[in-house]
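J.: no sequence for this one, just the structure:
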């Protein structure tokens, strides 16, 4: 288990991410051009807040640690790729990761690839206004693109695939994410496509999730404060039918779930298209599902309550398109176009 995971599992929730949000954005700045084979880390170390690290087409060593505000790392789209090699400067904070952004405001990572890192492709920890745009995060170990204990992040227009253990895109462990956005990404072939866990005020919109073990999940994992006030809207979630075996930390096997709320309150799931998620021999298959949360020990937790499930279109999911096993009668189901539901009568 990597250092970030150890911090979170011991409950060391740090409030500094919100405090960082008061820092002003950086303007202007110089450009530092880095050629293939040269050190991105050296360029970051030499940069000042507001500077841009410009990467030309080619392959670079990853493990880049950014702890200065306002830095932009700019690639040349798919022609710029970071892979493991040389010294990984993220080890102490986040394990073997491609780019780690630690404790600062206003960093942008744009138009590059991060491939083959055992922990994270791109990770923000205690950041504010981290922007990750047009990044290809491929075949990373734990998470593809993620932020922990962070606010006002934007993950926009990324491609994330082949994340082996957890989620392609992840936002978690923050009492108030202050509108973090996960928008317009394509997530395919991961364990979970998009995961929002133990977080509030996150928008997941306009993403395409296919071929994962689970498409999109909102999870209350029993930590104080729960999960809620999130919006999942206008996503296309189709054929997330890979099989993921149970994990050593107690996550059950996953297969054939489109959008799932594991506990949580006051979430909105609306205007999504959810098709052909075909359940297997797992606890939580189906199109759109509401089930109780879990406790820290892994047992049943608080019901999924006061959630709005509205105007979704769901067909061809098994065992049903819409499943309410939430444990609460407070959820609202309105104008959902689907073929089958549990209990019956939730479709129009």
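T.: Perfect, thanks for sending it. All values derive from a computational prediction rather than experimental measurement. Numbers count the residues shown, from 1 in each chain.
J.: C-alpha only now, for contacts and for neighbours.
T.: Will do.
J.: over to residue 92. Which of the three states is it?
T.: Following DSSP: H, G, I helix; E, B strand; the rest coil, we place residue 92 in the helix state.
J.: leaving out chain neighbours, which residue sits closest to it?
T.: Nearest non-adjacent residue to residue 92, counting by C-alpha to C-alpha, 6 or more residues apart in numbering: residue 3, 7.0 Å away.
J.: put this beside the first:
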């Protein structure tokens, strides 16, 4: 199903659009923007990026561009005006090649210099060190479609903004930010026509914000691998897991999101199941003011869809124990089970939630 920023409901849509316009408005100054460079259909976006000086804006006109893009220059604003980015016939090797696994590529790779990556084990490569971060890059207004690994990747960067894009059918990730600081992923539409792995993941240092995004069609909507990360006001539908907070992550904020209507295929995937928010051995997480509804396994035997889950993670060494987490003032309705807690941890607070099951954890 084709989706756009215009196909979203009510106040959320208005807030999202205003956020995108407020962030991007200074870039559309036309002749008054003396630093603007225009790329026409048939021209090379990468050539314009390579020639750009820090502080320049690159305006990419409508058209389909068969390119992979690498941004390594500070203060570059890459603005799509109806531009669609699809994989080239021959992949281009850059920092993001193999980031999501062997032989995977990224559509747009925002990368620092001399980034050292650990060998791939699972999910994505980890950043060991960054020689020099790339700073203050903006990517907005693009449709990025069908790259084998990641549609937009941010690696070893500082204060990158990925705002108001349509990211479709990323093979492993819609957007991944790793080894970066102060990344903002705001107002994007991240969708898949069939079930893909993760829509948006942040494996960063503190300062990351993932807000106002629309996500549909992934196993995991929001992957929380950054302590202190903020995930707010996202619209998440047709997923297996709305938000997954990883073991030993501290102080993440998952608030004000709407999670609804699980993908029917999720019940066929072993060890995944259906959940709104999973706190898996994380500590001091805040889960507040979310609406989580319509999560059901369809009555299949031995399968239960759950709104909020708090559990320990026994596979880590030592065991990651869920402690000090707050689940408060959420609305959970029409789920198989609203809240499930199974932890030896202390200080977890479950209070003032509007829900029905189990009754001792509701109200």
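T.: Looks like it arrived, so ask away. Quick caveat: nothing in here was measured; it's all calculated off a predicted structure.
J.: got a TM-score for the pair?
T.: Once superposed, the chains reach a TM-score of 0.81 (TM-score structural alignment, normalised by the length of structure 1), with 302 aligned residues with a C-alpha RMSD of 2.3 Å.
J.: before we move on, back to that, count the neighbours of the residue nearest to residue 92 of structure 1 for me.
T.: 12 (other C-alpha atoms under 10 Å).
J.: wait, isn't it in contact with residue 93?
T.: Yes: under the criterion of C-alpha atoms under 8 Å, residue 3 of structure 1 makes contact with residue 93 at 6.1 Å.
J.: what span of structure 2 lines up against stretch 116-133 of structure 1?
T.: Under TM-score structural alignment, the counterpart of stretch 116-133 of structure 1 in structure 2 spans residues 146-163.
J.: just the endpoints, please. Distance across the matching stretch?
T.: 19 Å (C-alpha to C-alpha, to the nearest Å).
J.: can you get me a residue count around residue 324 of structure 2?
T.: Around residue 324 of structure 2 there are 18 residues (other C-alpha under 10 Å).
J.: check the gap between it and residue 360 of structure 2 for me.
T.: Residue 324 of structure 2 is 19 Å from residue 360 of structure 2, by C-alpha to C-alpha.
J.: repeat for residue 42 of structure 2
T.: 63 Å.
J.: same question, residue 173 of structure 2
T.: Residue 173 of structure 2 sits 38 Å away from residue 360 of structure 2, going by C-alpha to C-alpha.
J.: just residue 155 of structure 2 next, same as before
T.: Relative to residue 360 of structure 2, residue 155 of structure 2 is positioned 44 Å away (C-alpha to C-alpha).
J.: out of those two, which sits in the busier spot?
T.: residue 155 (29 against 9).
J.: I'd say that one and residue 180 touch.
T.: Yes: between residue 155 of structure 2 and residue 180 there is a contact under C-alpha under 8 Å: 5.9 Å.
J.: any idea how many residues pack against the counterpart of residue 52 of structure 1 in structure 2?
T.: Superposed on structure 2 with TM-score structural alignment, residue 52 of structure 1 falls opposite residue 57. Residues near residue 57 of structure 2, counting by other C-alpha under 10 Å, number 25.
J.: same thing with the one 4 residues further on?
T.: Residues contacting residue 61 of structure 2 under the criterion other C-alpha under 10 Å number 19.
J.: my read is it is in a helix, agree?
T.: No: counting by three-state DSSP, residue 61 of structure 2 is not found in a helix; it is strand.
J.: look up how far residue 43 of structure 2 lies from it.
T.: In terms of C-alpha to C-alpha, residue 61 of structure 2 sits 10 Å off from residue 43 of structure 2.
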